[in-house]
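In: sequence unknown, structure follows:
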């Protein structure tokens, strides 16, 4: 394809949005980034261009959040996440991505809406109690996250539906999320190569966008370091609501 201004006019804002998300500002920006790039290149090419960029962003985010992690949560969700990628690979030719977007979008919107309704009704100023770790739920939402990450780069909302009620410290939450999706993206390289999505042309385009990816990821990490829990959690739930709405919109328009 021609490396014209139209491509970079879409690609640079898309990479900035995903970089802010990777830095720790929630998954909604990432959901906007890939469709934005898909306005100027085919959707599968947009996903393929983004995967190497995501790997570099993951490396930067892992360094930025190297001291923060909730090991039990990460270990609880990883098996399901890997299973979800395997299911996505095995069923990639048969499953409707738009139906999956509708399902995840509806669940995410209901989840976030319930939080804001309960927050508005509550007269107490104390933060809600943290939910306990639940291995079965972790496996379920981890599987949905891995599957959605593989087929639609939409693994954030299922991950957040399980982890946000745990009320982890914001830094610990972000570090755990960073590790989970870094592993998911690294594993996705194998099936993406097998499906022929990572050709030299796409890799070259990815390389030209790496400086933007590095800077935007570091900015996102810096912003999260300054967010108090009282602001962090409403922001994360708002991101889930935005992401869910975007998934619903994409699913409806895709089926229509």
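Out: The structure has been received and is ready for your questions. Computed from a prediction, not measured in an experiment: that's the story for all the values here.
In: For the rest of this, base every contact and every neighbour count on C-alpha atoms.
Out: Fine.
In: okay, now residue 59: neighbour count?
Out: Neighbours of residue 59 under the rule other Cα atoms under 10 Å: 16.
In: give me every residue that touches it.
Out: Residue 59 makes contact with residue 182, according to Cα atoms under 8 Å, 6 or more residues apart in numbering.
In: Can you tell me the element it falls in?
Out: Per DSSP states H and E, residue 59 falls inside helix 43-64.
In: What residues of that helix count as buried?
Out: Along helix 43-64, the positions that meet the burial threshold by neighbour count (16 or more other Cα atoms under 10 Å) are 43, 45-62, 64.
In: what ranges do the helices span in the protein?
Out: Secondary structure of the chain by DSSP state H: the helices cover 5-20, 28-37, 43-64, 71-90, 97-121, 135-152, 156-163, 170-194, 200-208, 210-225, 229-255.
In: Please compare the first structure with the one that follows:
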């Protein structure tokens, strides 16, 4: 059960602002840290249920500036692959205990940090040539699954899109398009599985201004805050949160 007390909002408010800043100014890759933070104070399914409508609100606010600037083929491949990935995540949620999702979210959090560090150090690089069509579908499948279980579909989608050597705006626009659609697709199984409640709806209404504020701050911070500093703080946050979730899930 979700208890809308002061403790919840002290965690949720900053978490939602962080998601807005990430999507509004620094890409969407780190936005899922908000769900990881909420999973520390409420059951993981409810944490995901609280965040999805807020992420959709942020998606809509970020969609207009990039409308029509995406790579249609790459976007379509990722979306088509993501749909069965979402269904796979829904099937797992239906049979798994909450602790399984705590561990999954924790592992994905730490995996994201390791993936980013490896990318920065040149241990992982974009493919010399564009990956084949089937790789786009596979990346979409993984993105759909990780997006369902932790709102963390960014890294697998990025691997495929980086291989396409898209321009900065085209890359961002394609990412915005893909996860706008994926989040809409996720809404149906989330509702069916009971991840939305009266309490999550009330939380969404209260937290919506935080989401919009975060998106606005993200645009401003994009020009003021060094990207390196922002992501360094994100990696520390995700590492600590990931370890705590894995510990809680296993013990």
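Out: Structure received. Not measured: the values here are computed from a predicted model.
In: what TM-score do we get after superposing?
Out: In this superposition the chains share a TM-score of 0.79, using TM-score structural alignment, normalised by the length of structure 2; 244 aligned residues with a Cα RMSD of 3.5 Å.
In: if we can go back for a sec, let me have the helices of structure 1 in JSON lines, extended by distance to residue 127 of structure 1.
Out: Putting those into JSON lines (distance: least, Cα to Cα, whole Å) gives the following:
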{"stretch": "helix 5-20", "distance to residue 127 of structure 1": "26"}
{"stretch": "helix 28-37", "distance to residue 127 of structure 1": "24"}
{"stretch": "helix 43-64", "distance to residue 127 of structure 1": "27"}
{"stretch": "helix 71-90", "distance to residue 127 of structure 1": "20"}
{"stretch": "helix 97-121", "distance to residue 127 of structure 1": "9"}
{"stretch": "helix 135-152", "distance to residue 127 of structure 1": "22"}
{"stretch": "helix 156-163", "distance to residue 127 of structure 1": "16"}
{"stretch": "helix 170-194", "distance to residue 127 of structure 1": "14"}
{"stretch": "helix 200-208", "distance to residue 127 of structure 1": "42"}
{"stretch": "helix 210-225", "distance to residue 127 of structure 1": "19"}
{"stretch": "helix 229-255", "distance to residue 127 of structure 1": "8"}
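In: Out of those helices, which is closest to residue 128 of structure 1?
Out: With Cα to Cα as the criterion, residue 128 of structure 1 lies closest to helix 97-121 of the helices of structure 1, at 9.0 Å.
In: hmm, who's touching the closest one?
Out: Counting by Cα under 8 Å, 6+ apart, 148, 151-152, 157-158, 161, 237-238, 240-248, 250-252, 254-255 sit against helix 97-121 of structure 1.
In: go with 6 Å
Out: Contacts made with helix 97-121 of structure 1 from outside it, assessed by Cα atoms under 6 Å, 6 or more residues apart in numbering, are listed as 237, 241, 244, 247-248, 251, 254.
In: Go through these and name the one nearest residue 141 of structure 1.
Out: Distance ranking of those against residue 141 of structure 1, using Cα to Cα, places residue 244 first at 14.9 Å.
In: Distance of that closest one relative to residue 27 of structure 1?
Out: Counting by Cα to Cα, to the nearest Å, the separation of residue 244 of structure 1 from residue 27 of structure 1 is 10 Å.
In: which ones are touching residue 81 of structure 1?
Out: When contacts are counted by Cα under 6 Å, 6+ apart, residue 81 of structure 1 touches 142-143, 146.
In: Out of these, which end up buried?
Out: Members of these that pass the buried threshold by neighbour count (16+ other Cα under 10 Å) are listed as 142-143, 146.
In: Could you dump those into TSV with distance to residue 195 of structure 1 added?
Out: Written out in TSV, the entries for those read as follows (distance: Cα to Cα, whole Å):
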residue	distance to residue 195 of structure 1
142	23
143	21
146	17
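In: how far away is residue 167 of structure 1 from residue 180 of structure 1?
Out: Taken as Cα to Cα, the spacing of residue 167 of structure 1 relative to residue 180 of structure 1 amounts to 17 Å.
In: Look at residue 197 of structure 2 and say how many residues are nearby.
Out: Counted with other Cα under 10 Å, the neighbours of residue 197 of structure 2 add up to 15.
In: As TSV, the contacts of helix 97-121 of structure 1 with distance to residue 20 of structure 1 would be great.
Out: Supplementary listing: the contacts of helix 97-121 of structure 1 in TSV, determined by distance: Cα to Cα, whole Å:
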residue	distance to residue 20 of structure 1
237	16
241	17
244	18
247	19
248	22
251	24
254	27
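In: By neighbour count, which of those residues wins?
Out: Neighbours were tallied for each of those (criterion: other Cα under 10 Å), and the maximum of 31 neighbours falls on residue 244.
In: Now do the contacts for that residue.
Out: Residues in contact with residue 244 of structure 1 (Cα under 6 Å, 6+ apart) are 105, 108-109.
In: Tally up the residues packed near the closest residue to it other than its chain neighbours, please.
Out: In space, not counting the residues next to it along the chain, residue 244 of structure 1 is nearest to residue 105; the distance is 4.0 Å by Cα to Cα, 6 or more residues apart in numbering. Around residue 105 of structure 1 there are 27 other residues, counting by other Cα under 10 Å.
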